[in-house]
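Asks: next one to model:
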Amino acid sequence: MEVRILGPIEVLIGGTPVRLAKRQHRLILGILGIEANREVSSGRLIELLWPEQPPARPRAVLHSRLSELRAMLRVAGDGPAQPSIVTGDDGYALRIPTPAVDAHRFGQLIIDARGIASDLRARDVLRQALELWRGPVLGGWSPAGPAGALVSSLEAARLTAIEDLYEVELRLGNHRSIADELVALSAAHPTRDRLTSAVMLALHRAGRSAEAVSVYHQRRVWLSTELGVDPAPALQNLHVAVLRHDPALDQVAGPGALDRSA
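Replies: Below is the predicted model:
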């Protein structure tokens, strides 16, 4: 069984999608997938599924939904060896090999990439990890309050992986091919300093220094208007370096940068 939560929630058994009849079935499986092999209390599941107005007997309804979900997975599966939803002391857990959950596979690939000395190989692993994403976590479902950490931490990890990827691409001298992608990404995430730095550097190296300066000014105005703060010192220094056409900004490792540990 494969559980996909980096996008619309999906379950595949033997490569075949399993139809989950109700939204609550999908959310339960998505939550348990994020917490794979860890028990999630009934209270927490109820809070996540019905944050505003739980049913009159929420534990009974939750139990019913889990029974339905188990039955669907059992019918679609191939016997007792299939991963399963088990009942714990005060909740439920999805017993499944963690690589069968795309979010956990993503996390492991990111760890692997950061341990690779070769920029070329690290780039390939980072792209492999990011290709697992088919859309927002859990299909865009985002619980309010503290429960939102379920999805926000994964979304933040994705942005960090994107930043890692583009920094590798810049080291490899691929500034022209990524500049326009970075313009859109940095505009969508104005609080991410690493994305802003990356797009400024990519534009400058691609001979588009005026656009790099414009990106900085747009970000400075946004930060001042929305958050009442100035750009970080590192961004300010980069801005000055772009204005001065500092030759150090043009230094790239190039495609021969195979080993950062050398």
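
Asks: drop to CA atoms for contacts and neighbour counts, all remaining ones
Replies: Fine.

Asks: what lies in contact with the helix or strand containing residue 74?
Replies: Remark: residue 74 resides in helix 58-76, with elements defined by DSSP states H and E. Applying Cα atoms under 8 Å, 6 or more residues apart in numbering, the external contacts of helix 58-76 come out as 13, 18, 20, 24-25, 28, 42, 46, 55, 84-85.

Asks: when you check the residues you listed against the helices, which ones overlap?
Replies: In helices, judged by DSSP state H, the following of the contacts of helix 58-76 are found: 24-25, 28, 42, 46.

Asks: contact partners of the helix or strand where residue 103 lies?
Replies: In the assignment (DSSP H and E), residue 103 maps to helix 102-114. Counting by Cα under 8 Å, 6+ apart, helix 102-114 makes contact with 2-6, 34, 98-99, 121-123, 125-126, 128-130, 132, 154, 161, all of which sit outside it.

Asks: quick revisit: got a markdown table for the ones in helices among the contacts of helix 58-76, with distance to residue 142 too?
Replies: A markdown table is the format used below for the ones in helices among the contacts of helix 58-76 (distance: Cα to Cα, whole Å):
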| residue | distance to residue 142 |
| --- | --- |
| 24 | 14 |
| 25 | 16 |
| 28 | 13 |
| 42 | 19 |
| 46 | 15 |
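
Asks: which of these are buried, as a ChimeraX select command?
Replies: Remark: buried members of the ones in helices among the contacts of helix 58-76, expressed as a ChimeraX selection using 16 or more other Cα atoms under 10 Å:
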select :24,25,28,42,46
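
Asks: now, which of the ones in helices among the contacts of helix 58-76 sits nearest residue 253?
Replies: When the ones in helices among the contacts of helix 58-76 are ranked by distance to residue 253 (Cα to Cα), residue 28 comes first, at 46.6 Å.

Asks: picking that back up, and the two most separated of the contacts of helix 58-76?
Replies: Of all the pairs that these form, the one spanning the most space (Cα to Cα) is 13 and 55, at 31.4 Å.

Asks: neighbour-wise, which of the two wins?
Replies: Applying other Cα atoms under 10 Å to residue 13 and residue 55 shows that residue 13 carries more neighbours, namely 15 against 12.

Asks: structure for this one too, so we can compare:
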Amino acid sequence: MKFFVLGSLAVTDGATPVDLGGLKQRAVLGYLLLHANQVVPNSRMLDALWDGQPPSTARKMVQNAVSAIRRVLASAEQTCSAELVTHAPGYQLHVAQNDTDIHRFRSLVHKGRDAVGSGAAVRGAHLLREALCLWRGRALADLVEQGTVWSELSAVEDERLTAQEDCFDAELQCGRHREITPELEVLTAAEPLRERLCVQFMLALYRSGRQVDALNVYRRTRNALVDGLGIEPGPELQALQHRILDHHSSLQVPAYA
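Replies: Predicted structure coming up:
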């Protein structure tokens, strides 16, 4: 079986989608997958599923969901290595790491960063793009649409954004500033307070011959930071603005790109 959380929750048995049942059953499985191979205490599960206000029947509902998930795992036509066990003080979902898209994502990101760090920016960018292509939407998007709000989901989404920023850095090293400008425009609009994205967008615009647009992005970001958080842009962003005004040679595409 393969398990997918980078998008709507999904499980496949070979190439066949598996019916995961109702919302609570899907939520229990999704939460366990976010903590795969870790013991999840009952109290933590109940708080997550009912936003800190579980009803008196909550523990029984989780037990029923666990039983149903075990039946799903047992019904696999192909060999299923996953196992959901009771482990005091809660439950533990044993699953092979390569059977989850979130592990494959993290592994590819790690390899991509290592490649960039060793000077292989082209390979690093390729690996990071491969990792990002595993995403099919927001993590556990179907549960989020039903009102699920977990800190773990925010953390996973931040992993995705950081991987995108790492990928943009690698592609800027490779001279692909024009190719990534449309993506950066969308992301900086969605994440106006994320300064690293702003730096990347300004640099991509400048290298594309769009100095005025790059400076406009700086002004927009500064206004968002001052109005939203009451702070000025950080040193890196301010320094980039000055280098753009000075047409500093350090802003050119690296010679090895």
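
Asks: distance to residue 203 of the first structure added to the contacts of helix 58-76 of the first structure, as CSV?
Replies: Written out in CSV, the entries for those read as follows (distance: Cα to Cα, whole Å):
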residue, distance to residue 203 of the first structure
13, 45
18, 45
20, 46
24, 46
25, 46
28, 44
42, 51
46, 48
55, 54
84, 50
85, 50
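
Asks: now, among those residues, which is nearest to residue 245 of the first structure?
Replies: Of all these, residue 28 has the smallest distance to residue 245 of the first structure: 53.9 Å, by Cα to Cα.

Asks: and the closest one, what does it touch?
Replies: So, once contact is read as Cα under 8 Å, 6+ apart, residue 28 of the first structure ends up touching 45, 49, 66.

Asks: remind me, longest helix of the first structure?
Replies: helix 149-171.

Asks: quick one: the residues in the second structure that that one pairs up with.
Replies: Counting by TM-score structural alignment, helix 149-171 of the first structure pairs with residues 151-173 of the second structure.

Asks: buried stuff in the matching stretch?
Replies: 153, 156, 160-161, 163-173.

Asks: so which residues make contact with stretch 172-192 of the first structure?
Replies: Stretch 172-192 of the first structure has contacts (Cα under 8 Å, 6+ apart) with 119-120, 166, 169, 195-196, 198-199, 201-203, 205-206, 219, 222-223, 252-257.

Asks: again, only using 6 Å
Replies: 195-196, 199, 202-203, 206, 252-255 (Cα atoms under 6 Å, 6 or more residues apart in numbering).

Asks: separation between residue 7 of the first structure and residue 214 of the first structure?
Replies: As for residue 7 of the first structure, its distance to residue 214 of the first structure is 33 Å (criterion: Cα to Cα, to the nearest Å).

Asks: residue 36 of the first structure now?
Replies: According to Cα to Cα, residue 36 of the first structure and residue 214 of the first structure sit 45 Å apart.

Asks: which one's more surrounded, the two?
Replies: A count of neighbours by other Cα under 10 Å puts residue 36 above the other of residue 36 of the first structure and residue 214, at 23 against 13.

Asks: need the distance between the two termini of stretch 12-22 of the second structure.
Replies: For stretch 12-22 of the second structure, the separation between the terminal residues is 17 Å (Cα to Cα).

Asks: stretch 241-252 of the first structure too?
Replies: Distance across stretch 241-252 of the first structure, first residue to last, is 16 Å (Cα to Cα).

Asks: the counterpart of residue 208 of the second structure in the first structure: what's it in contact with?
Replies: The equivalent of residue 208 of the second structure in the first structure is residue 206 (alignment by TM-score structural alignment). By Cα under 6 Å, 6+ apart, the contact list for residue 206 of the first structure reads residue 176.

Asks: next one: residue 206 of the first structure from residue 175 of the first structure, what distance?
Replies: For residue 206 of the first structure, the distance to residue 175 of the first structure equals 6 Å [Cα to Cα].

Asks: return a PyMOL selection command for the buried portion of the contacts of helix 102-114 of the first structure.
Replies: Under the burial definition 16+ other Cα under 10 Å, those of those that qualify are selected in PyMOL by:
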select buried, resi 2+3+4+5+6+34+98+122+123+125+126+129+130+132+154+161
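
Asks: just the contacts of helix 102-114 of the first structure: which are in helices?
Replies: Members of these lying in helices (criterion: DSSP H): 34, 121-123, 125-126, 128-130, 154, 161.

Asks: okay if I get those residues as JSON lines plus distance to residue 227 of the first structure?
Replies: As requested, these are exported to JSON lines (distance: Cα to Cα, whole Å):
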{"residue": "34", "distance to residue 227 of the first structure": "32"}
{"residue": "121", "distance to residue 227 of the first structure": "38"}
{"residue": "122", "distance to residue 227 of the first structure": "35"}
{"residue": "123", "distance to residue 227 of the first structure": "33"}
{"residue": "125", "distance to residue 227 of the first structure": "35"}
{"residue": "126", "distance to residue 227 of the first structure": "31"}
{"residue": "128", "distance to residue 227 of the first structure": "35"}
{"residue": "129", "distance to residue 227 of the first structure": "32"}
{"residue": "130", "distance to residue 227 of the first structure": "30"}
{"residue": "154", "distance to residue 227 of the first structure": "24"}
{"residue": "161", "distance to residue 227 of the first structure": "25"}
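
Asks: what's the farthest-apart pair in those residues?
Replies: Comparing all pairs in those by Cα to Cα, the longest separation belongs to 34 and 121, at 27.5 Å.

Asks: about what we covered before: of the contacts of stretch 172-192 of the first structure, grab the buried ones for PyMOL.
Replies: Buried residues within the contacts of stretch 172-192 of the first structure, by 16+ other Cα under 10 Å, are selected in PyMOL with:
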select buried, resi 195+196+199+202+203+206+252+253
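
Asks: got JSON lines for the contacts of stretch 172-192 of the first structure, with distance to residue 227 of the first structure and secondary structure too?
Replies: Written out in JSON lines, the entries for the contacts of stretch 172-192 of the first structure read as follows (distance: Cα to Cα, whole Å; DSSP: H, G, I helix; E, B strand; the rest coil):
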{"residue": "195", "distance to residue 227 of the first structure": "18", "secondary structure": "helix"}
{"residue": "196", "distance to residue 227 of the first structure": "16", "secondary structure": "helix"}
{"residue": "199", "distance to residue 227 of the first structure": "21", "secondary structure": "helix"}
{"residue": "202", "distance to residue 227 of the first structure": "26", "secondary structure": "helix"}
{"residue": "203", "distance to residue 227 of the first structure": "26", "secondary structure": "helix"}
{"residue": "206", "distance to residue 227 of the first structure": "31", "secondary structure": "coil"}
{"residue": "252", "distance to residue 227 of the first structure": "34", "secondary structure": "coil"}
{"residue": "253", "distance to residue 227 of the first structure": "36", "secondary structure": "coil"}
{"residue": "254", "distance to residue 227 of the first structure": "37", "secondary structure": "coil"}
{"residue": "255", "distance to residue 227 of the first structure": "39", "secondary structure": "coil"}
